[in-house]
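Colleague: Sharing a model that was predicted from the sequence below.
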Amino acid sequence: MAAPELAQTEPEGIEGVRMTWLNWPRSKVEASKCVIPIATSIQPIRPHVDLQILPYAPLRCKTCSAVLNPFCRVDFTAMIWICPFCFQRNHFPQHYNSISQTNLPAELYPNFPSVEYLIPNYQNSQNFNQSSPIYLFILDTCMIEEELEFAKSSLKRALGMLPENAMVGFISYGTQVQVHELGFSEMSKVYVFRGSKDISKDQVLEQLGLSVSGGRRPGPGMHKGGGGGGPSPVAGAGPGINRFLLPASECEYTLDSLLDELSTDQWPIAPGNRALRCTGVALSVGSGLLSASMAGTGARIILLVGGPCTEGPGSIVSKDLSDPVRSHKDLDKDAAPFFKKAVHFYDELGKQLVNQGHVLDVFASALDQVGIAEMKVAIEKTGGLVVLSESFGHSVFKDSFKRIFEVGGEQSLGLAFNGTLEINCSKDIKVQGIIGPCTSLEKKGPSVASTVIGQGNTTAWKMCGLDKSTCLTIFFDVSSSEKSDPAGPSSQLYLQFLTSYQSSDGQMRLRVTTVTRRWAVGSEDLVQGFDQEVAAVIMARLASYKMEMEEGFDATRWSYDALSVFNNSPDETAYFRILLNRETISNAVVMIQPSLISYGFDSLPGPALLDVQSIAADRILLLDSYFSVVIFHGMTIAQWRNMGYQNQPENQGFAMLLQAPQEDSQLIIRDRFPVPRLVVCDQHGSQARFLLAKLNPSATYSNAQDMMHPGSDVIFTDDVSLQVFIEHLQRLAVQAS
């Protein structure tokens, strides 16, 4: 009974590339007439069963550094290949002597637009532990005891899932920051930093005894407790850092014991005040600590935060409970006194982490806001993950947190480190920039456009963290004049994406994806190659970017549903936008327009309109709105289920009907990160609002007599229905003409 519509098609193919226009406008004038920009979405390390893994170094063009690919012209007699980007003639090296038209290397196979190279000698030239990933956990202790226990439980489970060679560190914080030494299992040893004062990277290193010239004495502004001898130094760590970072196999017991003893923050809270929480200083200390690791080592700071920062840099609200946390209205009126200063702080922190090649992941679980809106800049710059939930005991947090530590198998996120993306283009194509989780490397060249969108002025970007679902949006411009001949020898255009990254097992890899498209001949040719799904997502991403960067930008003229901030806090808006900018096209489409599947006795499961008229007493609806999955039972179905009809042998069909949406919802949840909230509800029940909030109100209290169907429902709202909205647009269009 599973819905066939739920089976995901893969329009990206092995390339992992989708474009707004399959055929491109030939000139700048033609491109300017396109309302939808020329843009490409790419999943740089998307897994594919047909991907060829090559155990040797890539062959590069000596002029533009493009890699040998299926679109190169090859002279097998002279052993020469001609680069399609700069037309440079390159000689094949000696070890390619045996190639011929019947004996092609994998790079030249026409059905292999993507290949991946294992960078040779990488592991031989370095100790393996130098490339072992680092996980630095930072835990907020300003929570009620129940919440802290939930968080500690998830941390313990994560430690048991880490690879044995993964390096682990631990910092706890509340009003002050505690850096825990893990190298002394006999006696706990903690370095304490004041939470009210900003601290630089060099100060952190000096006070932890990790600076090049520093000894082991604590600096001013902190104290230490405990003592004892340390373990032998760990490969891959700078001088002394092995006191704070140890392989998971060596410190799991120590960390388990430490977590057992860890209690909620003991700093007294005055009546009418918020807890003093120094999230910003904790992250500064964590970033400073990781700066002592060897260059090129992949590392993740994993922050578990349970409330707003109120102490020191990065604060988002005052300590006084009578002062509310900033809202969208406050931000619009410039009435959020902490906001700009906090954003600047996290911007600088993000730059430091990018420079080190390290990632910031944030898991926020609270009923109030915690500062995701301010942290967004650092999360996106480093390619970090973010999950927002109500409690550390909720399945949204627990299941999502567990998934980042799963290695191998379908559930693995395929986390990678230290990625870079470079783009080679045909002569008349310029790169405007990227929207997504990356940072410009400011690599100038002839392919850099004068106009900038997102991270621009470059043809290379840094991705400290990326995974198999990471998706980037690249905007292009066409620079050729009107006089170009579309039927000439250069009727094809070429793009090459070079993604180097470090896999979780420490291997350095280079993914090379080369694609070709055709210059359009006339507007009809252009329209036939239009991809509306990609266009919808890219316009939503572009409008979201403009809303943040351009004052007075009118989002309602673009795509209201995808961009509305109504009824959302700034944290929720930032959270949704981070995911909109980094998720695959198919997932982003679901964020913009949820999918609705209907299940009944008389038909196979199939798509239904996102309208209140789709509700029927004898049907089950499955709504996927990306962040939540709702199974909605019609009134009659719910009554029969409550009476136990599904348990009777003669009602096997009813039992199967109940089971089908459950199975399909698990398929959705299994492959998604963050893990969505699952809501199972009945018509007229309190949780039915999760479905009704997403439906078009074609039947409301004002027109119920005209619109209602037997067994349907009414939405009590003053909102206009889609039909009324379209009729209004038609009237405006006629008047305008």
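Modeller: Received the coordinates, thanks.
Colleague: drop to CA atoms for contacts and neighbour counts, all remaining ones
Modeller: Noted.
Colleague: for the stretch 501-650 of the chain, what spans make up the helices?
Modeller: Assignment of helices within the stretch 501-650 of the chain using DSSP state H, counting those that start in this stretch yields the ranges 522-528, 532-549, 560-563, 570-582, 585-592, 635-642.
Colleague: chain center to stretch 20-28: distance?
Modeller: 28 Å (C-alpha atoms, centre = their mean, to the nearest Å).
Colleague: what's in contact with it?
Modeller: Contact with stretch 20-28 is made by 31, 36-40, 477-482, 484, 486, 517-521, 525-527, 529-532, 534-535, as judged by C-alpha atoms under 8 Å, 6 or more residues apart in numbering.
Colleague: one more structure, for comparison:
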Amino acid sequence: MNPVGYGAGSLPNDLNRSQPPILKPPNQQHQQGLPSASPQQPPLLQQQQQQQNLQQPRQGSGGPNAGIIAELSTSTPQTGTHKSKRMYPAGINAYSEPTPGYDITPNGGFQSAGVPGILSPQSTSAVKPMQPVTQGSQYFVPVENQQPTFNQPVPTYQQGFHPPQPNVNQLTNQMGTMNVTGGGFGSQGTTPMTTVALMGSAPKIIDLDAPPPAIALPTTAAITQSPYANCDPTYKRCTFNAIPATSQLLTKSRLPFGLVITPYRSVKEGDEPVPVVSDSIIARCRRCRTYINPFVKFVEGGQRWKCNMCYTLNEVPSSFDYDSQTQQPVDRWQRKELNHAVVEYIAPTEYMVRPPQPLVYMFIIDVSYPAIRCGMVATAATTILESLDRIPNDEGRTKIGIITVDSSIHFYNLNTPSGEPQMLVVSDLEEPYLPQPQDLLCNLSECRGTLETLLDRMKNMFKDTQNVGNALGPALNSAYKLISPIGGKILCLQASLPNLEAGALKNREDTKLLGTSKESTLLQSASSFYKSFAVECSKSQVCVDMFLFGSQYSDVATLSCLPRFTGGSTFFYPAFTAAKSEDGLKFANELAEFLSHRIGLEAVMRVRASKGLRMAAFYGNFFVRSTDLLSLPNVPRDQSYSIEISYDENLTIPIVCFQTALLHTSSSGERRIRVLTLALPVTTSLSELYMSADQVAIATLLSCKAVERGMNSKLDDARDALTNKCVDILGVYKTHMTASSSGATPNLQICDNLKLLPLLTLGMLKHVSFRGGSQIPSDLRSYAMHLMSTLPSQCLIPLIHPRFYSLHDMPEHCGTIGPAGIEMPQPMNLSSERLSRSGLFMLEDGQNIFLWIGRDAVPQLCMDLFGVPNYESIRGGKTTLPKVETDFNQRVNLIIEKAREMRRTVYYPQLYVVKEEGDAALRLWFLSHLIEDRAEPIMSYYQYLGYLKDRVKH
């Protein structure tokens, strides 16, 4: 008997000018920190060491340099993870017989670079036999004496389609890798460049989580040897980590040049908080206004410092080396701004035009018949009531107000002597007025009891309404009058289309336009009111956030203008009904998290660069106040901004610096300046430029540019631009970096750090934002475009390339709690060849989680996971995974929990159980995420590579 068991693993005064001190850092500091670029240490070794440093956890902290995706710890109890192994009778361990076309052969397949795939044995790519899966794996179906299925068609659910197989004759004569010699980022000697053949092997998706190419700066670049001296990529990253010296070199490379900035990144458990300089000593360049940072130089015995942007000499502040609180000298080299690339200053009064504003929440809640019927109002009132303690209110200054709207505007006096809320109704929608000058916006602490009474009653206050009017525009004007003297947030919760007076909209969804060249007209705003209103809000530091509940058409394209120009966020809940507990849970979780986040208020952001570079284009949710100043009434957590950079003149300096300054008011009422500094070397070598390219940052910038073009021009233009950029990059690499610079080539080649760019491009083309066809409603496409242009890279990449896991045969430690939190399975390639009729698979993209269950799943798996006797008894669709007292159920529940928590956003992914023979629409939705397969009208990954190869050849 070969038993199968469940895993039991656990988871200052001025310097004395007469006797200037020696300010050189200690020698031992030079022995660690930034990698050397000297000939004794080749740059390739530097890159390897930096990658190891990024991956190596530090004690007690993830740190700002902890990598792209932080492993989150959890407090979930280890229930059921220490049981003794469950023993099954003989025969149960072989849950089903292998089914041709679905099961992956364990002993006959090959894997390339650690990723299983079907490869030709004659391929020159490095391959090795796959190790047999141990009997301890859960629900693994053993296959005996089965030969590798090299020539079998890739399994698919689309009838008649067979993805192209690798051409063995071509691959036999094609080198899998080659070395191209280039300079080592300014060092002597050469650095080998690894060239990867794209066709003929499955993409190595595990590298999506790898850190960007190492930044090869000399040890003398920073004045201290702090490991935090350069900016962490989760805060700011460039599309390449070596800047071309000339605009001609940039044009020749065809690589996009830009920054991806997430200045208000959330700090989760295990992350190092942003250091705060609390002594109000802010040293800035008197010429370019750059903040002092680790890459400046001290001269004249430390009495002056040279700006690393414009090289102007500046006086060191008199108190820079003195602590006014302790009345003692301090060590300059320990100052936070000289050791950390990300730092925050407490701003003095000269950075304020008025006292810091309090946090203000003004709710506009739709109470028309559609909103009551779908249960939105009751769910919202309950969630706000339960979240009052989570709203930031450190100093008791937070203010709150509520407006409900249908065909009239209802204000609420929350400061009555009796403690009972008072409703004030305004029916004049042409010129709405405030029914009383005060008490409509009240201090949260002072009106807490009255507010709780109102929210409790609101759940049933409009339950018998038949009113279908929605005067959102007049309600927005009224809310603006209330809070514009202070500034704050307007949160709109809308379940019906505004249909009265200013801002009235009509259902303009035209299925005849979907999939045509005129579809982009549906993605543009239908009314100038909302953009004009948003601009006025931006001037008064008012942010608008939209929560849209679309039982029918919601016109997301128009209403999302409000968050786009005021620094807000858009949430969309299509076909929402609170009767489904999963819908209510998702909305309640997201609204509660959104209200509890500490955000930045009344902010402006400016990005400075070394002389010769300028910010050319901006993408994200903000209003451009001047050529390089972004106005952000709110700075939400984990919202990303992309900036395209161009040249004013060629660079003659060895190091380029980019500095982002975010002046804002914190939720606790302090005026602060968050500064992010990134230093990168300058190169004149095309090979070095390609070696330093960051495929994740490139994909993030390209997605923002494609959204802009798709909204303002045509979706076809956006799709063509994505593919053309990929063709350009591959073509330049073929021409200048490989031996076959002209004519046909047997394979596509690219450097190792860009090998996943074609896959990411295909993922964008297959995403709802840009996918062709006439089946995607304009609301869904508009919302997807909003996500594409605002999500940070850590969340955008899973959105366009979801994570795909096999759960029925995962190792025993997966789903248990380990040192780094909940252990996740190894992600797989997004191809239907990974599916099996007897298996259980999970796919998640940060917005939704799918559990695929094969039709031949054995009864024991169904019982252990779902608590039902067989496959037929499983209920598909949107659901919540039941809690069953089995080890396997607990492990899968923990994996789902980790998938919901590991992204740095407030989004709460819903769970869908997809049965292989279940609902056809749900099944096709799941399969559309398998981007390596063909999905009409877009090619499979192998076909797309073939198309790119033909384009590059010509």
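Modeller: Everything's here; your move. Keep in mind the model is a prediction, meaning the values are calculated, not measured.
Colleague: got JSON lines for the helices of the stretch 501-650 of the first structure, with mean neighbour count and distance to residue 284 of the first structure too?
Modeller: Below are the helices of the stretch 501-650 of the first structure laid out as JSON lines (neighbours: other C-alpha atoms under 10 Å; distance: least, C-alpha to C-alpha, whole Å):
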{"stretch": "helix 522-528", "mean neighbour count": "14", "distance to residue 284 of the first structure": "50"}
{"stretch": "helix 532-549", "mean neighbour count": "19", "distance to residue 284 of the first structure": "25"}
{"stretch": "helix 560-563", "mean neighbour count": "18", "distance to residue 284 of the first structure": "32"}
{"stretch": "helix 570-582", "mean neighbour count": "21", "distance to residue 284 of the first structure": "21"}
{"stretch": "helix 585-592", "mean neighbour count": "20", "distance to residue 284 of the first structure": "33"}
{"stretch": "helix 635-642", "mean neighbour count": "17", "distance to residue 284 of the first structure": "53"}
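Colleague: okay, those helices in CSV with distance to residue 5 of the first structure next?
Modeller: Output for the helices of the stretch 501-650 of the first structure, formatted as CSV (distance: least, C-alpha to C-alpha, whole Å):
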stretch, distance to residue 5 of the first structure
helix 522-528, 25
helix 532-549, 16
helix 560-563, 23
helix 570-582, 22
helix 585-592, 13
helix 635-642, 23
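Colleague: Next, the contact list for the residue nearest to residue 40 of the first structure when sequence neighbours are not counted, please.
Modeller: Sequence neighbours aside, residue 19 is the residue nearest to residue 40 of the first structure in space, at 4.3 Å (criterion: C-alpha to C-alpha, 6 or more residues apart in numbering). Each residue near residue 19 of the first structure by C-alpha under 8 Å, 6+ apart is listed here: 38, 39, 40, 41, 531, 534.
Colleague: Need the three-state assignment for the fourth one.
Modeller: Following DSSP: H, G, I helix; E, B strand; the rest coil, the label given to residue 41 of the first structure is strand.
Colleague: Just give me the match in the second structure for it.
Modeller: Under the alignment (TM-score structural alignment), residue 41 of the first structure pairs with residue 260 of the second structure.
Colleague: Tell me if I'm right that its match and residue 699 touch.
Modeller: No. Judged on C-alpha atoms under 8 Å, residue 260 of the second structure makes no contact with residue 699 at a distance of 10.3 Å.
Colleague: Perfect, I'm done here.
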